[in-house]
Each structure stands twice: as C-alpha cells, then as structure tokens.
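# let me see the structure of the following:
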Amino acid sequence: MAGQSPDSIVFFGCKTDCNNQTLRGKCTGFDCCQTTVPSSGIQRLNVTLESTTNNMNTCKHAFVAETQWLESNKTDPSNDVQYLNYVPVALAWTSIINLTFTEAHINECEDERQKYPRYQCPPDLECENTKGSYRCNKRKSPLKIAILGVLIGLIVVLICSSCLYLVIKQRKLIKLKQRLFEQNGGLILQQKLNKEGNSVETTKIFTMEELKKATNNYDETLIIGEGGFGMVYKGFLSDNRIVAIKKSKIAEKSQIEQFINEIIVLSQINHRNVVKILGCCLETPIPLLVYEFIPNGTLFEYIHHESIASTISWETRLKIAAETAEALSYLHSAASPPIIHRDIKSSNILLDNNYTAKVSDFGASKLVPLDHTQIATLVQGTLGYLDPEYMQTSQLTEKSDVYSFGVVLVELLTGEKAVSFDRPERERSIASYFLSSFKDNRLFEVLEKHIASEGNVEQLKEVANLASRCLRLKGEDRPTMREVTSELEGLRNIKNNSCVDGDVNDNVRDNVTLNLTMGDEISLIEYPS
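Here you go, the predicted structure:
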C-alpha cells in the first residue's frame, strides 16, 4: 500500500502465508494480515495485491477498516469479508487548533453503485441509502402514489371544509343570538339596568350557554314545574347557586317594552313573600327567566297529595293564606307601577322549608298604568281560577286576582282541587259548590275532615265568609287584597276557642282584643246568625 502526502510517498503493508486451508482466529499472519494506515499527512491511498507464488486464482480481498471495529467485530475476515455490505472507515485531518476524527458517510446508491456493480439493486427494486450502507426496497407503483396523493388531498380538503363550515356556523350562531338579544329588548334592558344602578344590582343577563349548562341541556329529570305558560327547571349555576329557570312556551312579541319593564319592576321587588327574580336570558327565541329556588314545592302538592295533605295544619294553612294575600296586596298597592298577577293558583304558591309562602310565576302578569284601573287584554289564566267577569268583558283588574285568591282559600278549606271532572257535575267547580254549600249552611259538609276537627270553628266560618266575598261575580263587590290581608291577619290573632259539635260560640267575638296602631285598617264583618 502506498500513501501519498503533499511532501512524500509513504509505503507500508503486510504479508501473509496461505496454504489453502481456512484458518479461524484473528488476523495474525496466517491466511490474512493487517497493518495500520499512518494518520499523518496521508491524502491518497493505493492498494496493490501481489503473489509470491504466481498463483492469483484464489479469492483475495483487501479493504480499509477502522481498527477498533475490526478487532471487536471480525474474527475471521477471510471468510466474512465477501459478505460485508460495508465496513466503517475513519478519515483524519489536522488543523492548527486540534485533530478531529469523524466517520465518513458515503451514498452508495449514487456513488458506489457506479464503481461496483454488485451494489446495484435488481430492476424491480430501488436503492435506499442508509448510514454506511444501502438497502433495496420494493418500488412504489406510480398509480398507488397517485391514488395516495389524491386521498391525502381529499382528506386535506375535507378537513379545511369542516373547519370552514364550523367557523361559518359559529358566526351565524353569534349573529342569531345577537339578533334575538336585540329583538327581545336586550339593549333596552341593559340601558335600564345601568340607569337604575344599585337597585337592580342582583339582576343579571345570562347567556344561553350558561343556562344550558345549568340545566344539563334542559334535562327532563330537572323539571320541577309545568304549566300552560312553560316549563320550570331546577338549575345549578357555576357559583353553586341553585335556581329555578322558566322556559316559556308563549311570548308576546309586540310587548317587548312591557316585558322589559316587568323584569325591571320585579327586579326591584324585595318582598319576603314574592319569589325573587335573579335575571333572564334574551339569546333564545323566547326569553328565559331565572328565579331563586324554593325547595319545598308548591301549595298544590301539599293540599292535594293524599299522603301529605293531613300534615298541613289549619294554623299553617291560615298562615300561608295571610302571606299570599300580603304579597298580592304589595303587588297591587305598593309596586310602582302596580302589577296584576293574573294567574294566582295553588300551584303558583311555593313553600320554603318553614312553609313560608312565595308567590311565583309572573308569566301572565300585567303592569297597570298609574292612570288606569283596568286593562283590556286577551283572557289568560287557569280554568277554575279565572274571574267570570274578566272572562265576559276581557277587562283585567286587580279584583281578578282577588277572585283567584278566593278559589285558593276554598282549596285550603276543603282540600279539593279547583276543577275536577271526577266529581258530580254540580261539584266539578269547587268555587260554585262551596258557595252553594255556604249559603245553605252546609259549610262543615265541604270542609276537609281534619281541618273541620282541629280548626277553630269561628276562624273557619270567618275565613269561609271572606272566601265567599272574594268569589262574588261583580269585581266591585269584592274586597281589595289590602282588606283581605288585614282580615286574615286579624283572624290569626284570634285565640283557638273550643266548640261543641261544630256550633259557633257567638259570645267569643265579644271578647276579642285587637292591638292597633295609627294607620291600621279595621274591617267589620257581619256574620249570619
């Protein structure tokens, strides 16, 4: 072997003896030999094989390899070298600073294949260069490549189209919610809320997503009330508050200004016997209302459910009646402008854990202009509670609420539903049947049994008399809710006096003492003998 440097030619080499026998072991001079290539200044290397016996027919191989690799990997070069695809070779170069060694990498597919045809792959295979070697892979079909390209293109187009569709859909949804928000008076409501300031600081405009999440997308298992005006769901807000969310079925699109005013007015009401409104959602076709959650259900459930009806004593029923009357009196007289509920019934009176009455469901309510005593409107309400005069004239007044409250009083006294087609025809309307029984002195025949036995007879007759006056056909003949409230509170102060066989002790009334202050109203009631 001859190595050429810029200044000189360096000769080096080795010699081995062959006796045509295959020897196993390291390259020690028998059957093979090895020598070290000088590392100083060699830029070119020539290898020459010569035979001393003129016998060159046997296979002879010479190759340059990295010393450490040769010592650790090849124990029989004469036998294995012909099967080697590659051996590592280290090239060295010097610089002024230091001496660095690196492993040479050759692209056998491009270079070596031209010099050594044995590296070429068969025609049906293609060469792939690897680190220090190459491999022959199956050629990819142009048709398959084209199909794969088309599929990848289609997938890319599909993904881009889906993303574009979702973006467009999201933008349309945002525009729709904004349009509904404005259509439902959201801008007006925001302006009024800002104008009112702290008086309505608890009122919030909820987003559609907030209420969907609160009700688990309006899960049917969370329905806690259902009526002609919509469904009421139990909801859980993100701040852990439990609320009641009313999803209405009917919306008066022409009354947006009035709807907004109603929310503002109800937001300002802070009465212990009126369910507090917490906010609304205006991003849906029909606005949603959010109220405080009252945990103990409705009065209807307590007086008409057989298993629990007897647990509501007469004293508790009288308390519920007085609190409901007080709430209606507040709406009629203290609210500005006055509010007519228009759908007073036992299912719209909620009870908390202390059986405190909470008037709810203002979906049919109307605001009364200060210079009006009645409103011409389409008749709305619940069968059995509707004011007959209102049904005939379509003129809504506060006395319409008085009539409906009278039906609730009858429910509390009798334990019967307002309307039931399971009863005989003359008893289907409990209000009519009660009035005829009371007129014929058969009151205790229609009273609920445990109420008749445990209640103060005088109280029962006086409450029955009050109910009959609330149920008069002409609104002008009915008492106001303020008068009803005053009478019920007075009756609650009457001591529970004993009586025999349901007969009233007429002398009891002579000993009643009323504690009055300036401004209290006194109602004198005339009772039949």
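# contacts and neighbour counts: CA atoms only from here.
Noted.
# go ahead and flag the most central residue of this protein.
Centre of the chain computed as the mean C-alpha position; nearest residue by CA atoms, centre = their mean is residue 213, 1.3 Å away.
# would you mind measuring from it to residue 233?
Separation of residue 213 from residue 233 (CA to CA, to the nearest Å): 12 Å.
# all strands for the stretch 101-250 of the chain, in order.
Ranges of strands within the stretch 101-250 of the chain are 125-130, 133-138, 204-206, 223-227, 230-236, 242-248, based on DSSP state E, counting those that start in this stretch.
# this one next, for a side-by-side:
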Amino acid sequence: MALHTALSQLMSLVEILLIVAIAATAVSPRAKPGCNDTCGDLKIPYPFGTTSDCYFNKDFFINCSYLYNPPKPFLRRSDVQVTRIGFNGSLVVLLQVTRDCYDVNGYTDNVDSCSSWSRSLSRFSVSNTENKFTVIGCDSYGYVEGSIGEKIYRTGCLTICENKNSVYNGSCTGNGCCQIDIPKGLTQINVSAYSFKNHSLVSGFNPCTYAFVAEKSRFNFSTDYLSKLTQDQFPLVLDWTIPVNETCEEANSTSCYACKENSERYVREDYGGYLCRCKNGYEGNPYLSNGCQDVDECSGPHNCTHICNNEEGSYSCKCREGFHGDGRKDGEGCIPDVHLLVKVALGVGISLAVLLVSSTWLYLVLKKRKLMKLKEKFFKQNGGLLLQQELSKRSRSSEKAKIFTAEELQKATDNYDDSRIIGQGGFGTVYKGFLTDSSSVAIKKSKIIDKNQTEQFVNEVVVLSQINHRNVVRLLGCCLETEVPLLVYEFVNNGTLFEHIHNKDKAPNISWETRLRIAAETAGVLFYLHSAAATPIIHRDVKSANILLDHNFTAKVSDFGTSKLVAIDETQLSTVVQGTLGYLDPEYLHTSQLTEKSDVYSFGVVLVELLTGKKALWFEKPEGQRSLVMYFLTSLKQGCLFEILENHILKDGNEGQLKEVAQLAKICLNVKGEERPTMREVAMELDRLRMMDKLSWVNVELNPEEMECSAQEGTTTSKTMY
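Here you go, the predicted model:
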C-alpha cells in the first residue's frame, strides 16, 4: 500500500513537471505563421502585418522601411511612424508639429515654418480620450480639421500673453498655451498654425506658433517652449477596430469573424467595428488560430486554500487528505477532520517547544561566539598583541600595566551605570569602579581613537604605567576588547584643582601655603617627566583641570597619558594633544610644535590661577580682561599685583613671597620659549620659596616700573575691575 502511494505521488510529480515544461515552451504566437512580427523596436501583432498575406486588410499594413538602421515602421504608404500597437484597439504614431515662425522684422522664417499639414490615418480615428489639440504662442491661433463620417469637422483655439513672466509651467488655459478636446471619430487630420501679427510684438521670446495633436499624458507645457520647441514630433493615439462584415451579420455566422478559438468579439460604440479578446482563463492573440491559450491559474495567485488543479480555461480546488470542504478562500475552505486536529495540535506543540529551546540555545551560542570574535577583533585592532609582547619584555618588573578584560571593567562599574560617572567632557566619560580586591579605580571611556596610532598607544601604556611618582595619577592598565581602549587609573577622591580655586565655596579652604605646595608638587612632577623619567615625556596639556587633589590636597598630575605618544627623538616621547585655549603656548601658532617650554608656559598660567583665583579665559568679562595672561601681565606692569590677587591669600608677612611667585609666573609666560626657565629651574625656585622664613619677604621690592599702579592717574593703588 505504501509503495502504491509513493508511486502515485511520483507520477503526479512527473505530470506537474511535464505541464510546467510544456507551458514554458508554449509561447503565444503574435503574428501569422511565417510572418515577421517585428520591425525595428516595434512588435507587430496580427491583424497588422508587413506583407499582403500577413495583415487582415490594407488598412492594417505596416510598411517596414529598411532604409533606416534600425528599420522604421510606417502606417501604410505614409510617413506616419508607428511606435506601439495594442490588442485593446490602440495604435500610437508620431505626428509632426506645425510651425509658423517669423524673424525679428516680422518676415516669414522659411527654414523653421511649416504652417499647415494634412495626414491620412487610414480608416483609423484619433482617440478622443487620449489626445488633445494644443497651440503654443503669445500671438497665436491654430486649427485642427478632419472628417467624422461624411461630415467635415473644424475647430481651434488661440493663445496670447504680454510677456514671459505672465506664463506658468504646466498651465495651458490660453495664456501662452491653449488646449481643446478632440471629438470621437476624427480622421484625415489637418493641423494649421497662424500668428495674429507675425510675432512682431513678442519675437524677442516667442518667434513661432506651434500647433499639434498629441497624447495628453506625454505633453507638459513649459515656458521655455515659447522661445523654442525643440521637439519636432509628438505621439498620437489612434483607435482601430475590425470592420463589420455585413454578410457575416446577415448570416449570423461566427466562422467569418476575425475572432478565433477561445475568444469573443465585442463592439466599440460609435466606431463602426469590433474588437476581439480572449475568454476568461485564456491569454494571447485572439485574432490567430490557437492564439488564445489556456492560462495556468495555479501558477499565480488563486482562490484555493490547499490544492489547485488547472483546467482548460479555468481551475478547480480540492482539500488535502485529512480535510474536507470546497477548498476555496471565498467559500467554506478546507476544514480539518476531528482526529487530525488532535494530531496537529500535539505535533505543533512539540515542534514549537523543540524549536523554542533549540533556537534559544543557538541564539545564545551564536551571540557568545559573535561577542568573542568582536572582542578578538578589537583586541588586535587596538594593538593587544603588540602590548603583550612589550609587557613580556618587562616580566621581571614589578611595576607594569595590566590588561583588563571587558567583563572585569563592566562588573567594576555596574555595567557603566550613570551613577558611577565622575567626569565628562569632549574626550569621553570617566567612571568610578571597584575591582575584585575592593580597590577604587577611575576608568576612562574615550569617544574616539585614531586607529592609525596603535603602536604609539601601546608605547604610551607601557611607558606611562611605569611612572612611579607620588604626584602622578598612576596608569594601572587598559582594556583592549572594546571598540575604543579603556584606560584604568588610580582613583583620586578630592576633585580637580580647577574646581577648588574657581568654586567660591571651596576656594577659601585652600590657603596660600597649600596653593604654593600644590604648585611646587606640580612643578616637581613636570621636572621629573622632562628630565628624570626613564623615557622623558612632554605633557602638552598642563592646566588646573588636569591636576587632581587627594584628601590631603596633595597634587596628582593627570591626562598626560590619555593620548597617543609620538617620538620626538629616539629617547623622548610626547603626547599628541593640541592643548587648551588659555593655556596654549603662543609659539605653537607659528611653529605647530609643542615642546618642554610649552609645558613651562602652561604651568605659568596655572600659577596665575593660583594667585588670582581667576579662569584662564573668561568671555563674560570686558575685552581687556578676557585673557587671564594679558590681564595679569598688564596689571603687573602697572604695579597692580595686589589688586588682582585672590582676597584671602594676602596677609601680613607673605607679600614678598607673593611678589616672587608673580615674578616667576611672569618669566614662565614669556612669548619666546628660549626666554622661559626650565621646569627644573621653576621647581627649584618654588622649593626655595617654600623653605624661606616668612619674615624674609618684608623688604623685597618689585621692579621700579611695577611700583606704581597707574602713573597716569598719579596714584599708587587701583581697584580691580569686576
């Protein structure tokens, strides 16, 4: 029984394949056997043809002219070119534009003018639904004439306009362009174009009148046509029908009609003829024997819910085994048998459960695999292999960078929760994290990284992680498994120097002695980086926001290790940082190079911040006070130092010390780098100032030009302008 069922199914499959193969090879004929069905690009279906035995009658003759390459088809013996033929009784031809042109003097332009033409359209008529008669011009009128049966029909329209600005694109209502409908049944068409005054008044932009009958969907008026209509021809839609054979009508015989097997004729009202069409379920050329062939409705959209059986001219529906009904979507459809419902429900339930479990497992496996590949890609892209090699060379060193995993840092920051954010800026975001040993760290998540600087970044991590200085924020390591590397630093808990000196609530808590100590510690770090580190480093972005403070207000210099490193010579490295406005070395604007003396200049700005409590740039201030450096140097020159100092730092006994620090800041801010001291000299001077007794500053004087605050006003003091 099973073998019999299998053989039956195999035979059914073979039958289906044969039907498909036959349908694929059976192409519906277009022309009579032995007749050419194309001329150039035109497809020529019967009843049209190119020779006497290939068309229905002489009205359907298509003259294929081989004088052109490719050949061109014309209607009968005329010069009317045919471009499309449809079974629905339509024929598209090209008809020329009638022109009536004049030169600037009002004389006829014989080259461009053709004020009238007439064409015979066989027995076909101009379609009144698809075409319109159009006249273009500002001094123009035109006529269209033809025959409707035995009657002569003539009509026209006129168009005027004063100038080109009064005409609008797409508007054909008599202002620069006019259009009228064509009556039904118009044949033997004649089109004429004229000008009222030979365009003498408007020849500057409208030398011609243009008149033509054209398919309305293929023409859209443009004001440019008033100057010149470059198109010589427009498509025209004709209506055609098969002429009625009176003998057939009298005998009521269908054998002499043009409609063949599996087709039917239908009459077009007021056209004096009929057309043929294939019956429902058939398609092809209804004017040829066997031209209408069966359509396989089952190969396309159909109304069956289960099985579709193609039949001659139609199709039928039936249900699969285990179902009953008419099998139609618009009927009762196919209803499952009761016992089948139980089997289906059980099978579907088990299948869904298995599918759910397997798809979930597969999704998790693929997701994990994709994540691992992505991490591996980022690790290599960010120089992980190179970093491992560099760290292995320093395996004996107790101080070396650690390569953290993405999971470690994700866990340390509670998946980068917003509550862990301790800083944000153009560079990215800094999170506070806790490692597995409960130690606090700061994790910097940058926004972007230059993928062309991977080797320099690796060098930076290796070198900066070995800096062991109490006043440097220690770089502990990095994570390279993310799109941009994550940098891990020691956590400094008391904010930045910028916050403490520019916050009116915090500033009074930092005494002058603490400020001087912070300055000395910062200078010592920069001296260490420039001269004493294993690999000398230039910071290039020294500012109060990059000086962190711990709970004892001990300075911790940061952010010299957040950029790529670039070799200046074989032993020196510098960070690729463009600096910050207000702190940037003015020589950089001329040389595009930042040097050790650039750090000295930026440190000088920090000294001025510590002295005055004012920001490096303050755009809300008057123009002369927006740059702290210029404001400080001007006040110092005028002898107004004590007028611009932070209020609470000036007290009995430290005036001389403040003057010396101001003098130190002044020489650090020299425009020429060669005239600035080195960070070693700056650090030594600050250490010296801290060690000296306060009483030693009483008799210290400024330079003579700094004694007077405003010589022009004859006074030794001036008030700070805030």
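# the residue nearest to the centre of structure 1 matches what in structure 2?
Matched by TM-score structural alignment, residue 213 of structure 1 corresponds to residue 411 in structure 2.
# how close does that match get to residue 641 of structure 2?
Counting by CA to CA, the gap from residue 411 of structure 2 to residue 641 of structure 2 is 52 Å.
# burial check on the residue nearest to residue 705 of structure 2 when sequence neighbours are not counted, number of neighbours?
Using CA to CA, 6 or more residues apart in numbering and skipping the chain neighbours, the partner closest in space to residue 705 of structure 2 is residue 637 (6.4 Å). Residues within reach of residue 637 of structure 2, counting by other CA atoms under 10 Å, total 17.
# what's the match for residue 637 of structure 2 in structure 1?
Looks like residue 637 of structure 2 aligns to residue 439 there (TM-score structural alignment).
# matching residues in structure 2 for the helix or strand that contains residue 467 of structure 1?
Taking DSSP states H and E as the definition, residue 467 of structure 1 sits inside helix 457-470. Here helix 457-470 of structure 1 aligns to structure 2 at residues 655-668, judged by TM-score structural alignment.
# show me what counts as buried in the matching stretch.
Neighbour counts using 16 or more other CA atoms under 10 Å place 655-668 of stretch 655-668 of structure 2 among the buried residues.
# next one: stretch 423-432 of structure 2
Judged by neighbour count (16+ other CA under 10 Å), stretch 423-432 of structure 2 contains these buried residues: 429-432.
# could you do stretch 423-433 of structure 1 as well?
427-432.
# from those residues, which ones fall inside helices?
430-432 (DSSP state H).
# dump the residues you listed to JSON lines, plus distance to residue 271 of structure 1.
Formatted as JSON lines, those follow (distance: CA to CA, whole Å):
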{"residue": "430", "distance to residue 271 of structure 1": "31"}
{"residue": "431", "distance to residue 271 of structure 1": "29"}
{"residue": "432", "distance to residue 271 of structure 1": "33"}
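# closest one of those to residue 136 of structure 1?
Closest approach to residue 136 of structure 1 among these (CA to CA): residue 430, at 97.5 Å.
# leaving out sequence neighbours, find the closest residue to that closest one.
Residue 430 of structure 1 sits nearest to residue 418 (CA to CA, 6+ apart), 5.3 Å away.
# for that neighbour, give me its contacts.
By CA atoms under 8 Å, 6 or more residues apart in numbering, residue 418 of structure 1 lies in contact with 384-385, 407-408, 411, 428-431.
# repeat that for residue 189 of structure 1.
260, 264.
# residue 458 of structure 2 versus the aligned partner of it in structure 2, what's the distance?
Applying TM-score structural alignment, one finds that residue 189 of structure 1 aligns to residue 387 in structure 2. Remark: distance between residue 387 of structure 2 and residue 458 of structure 2 (CA to CA) = 6 Å.
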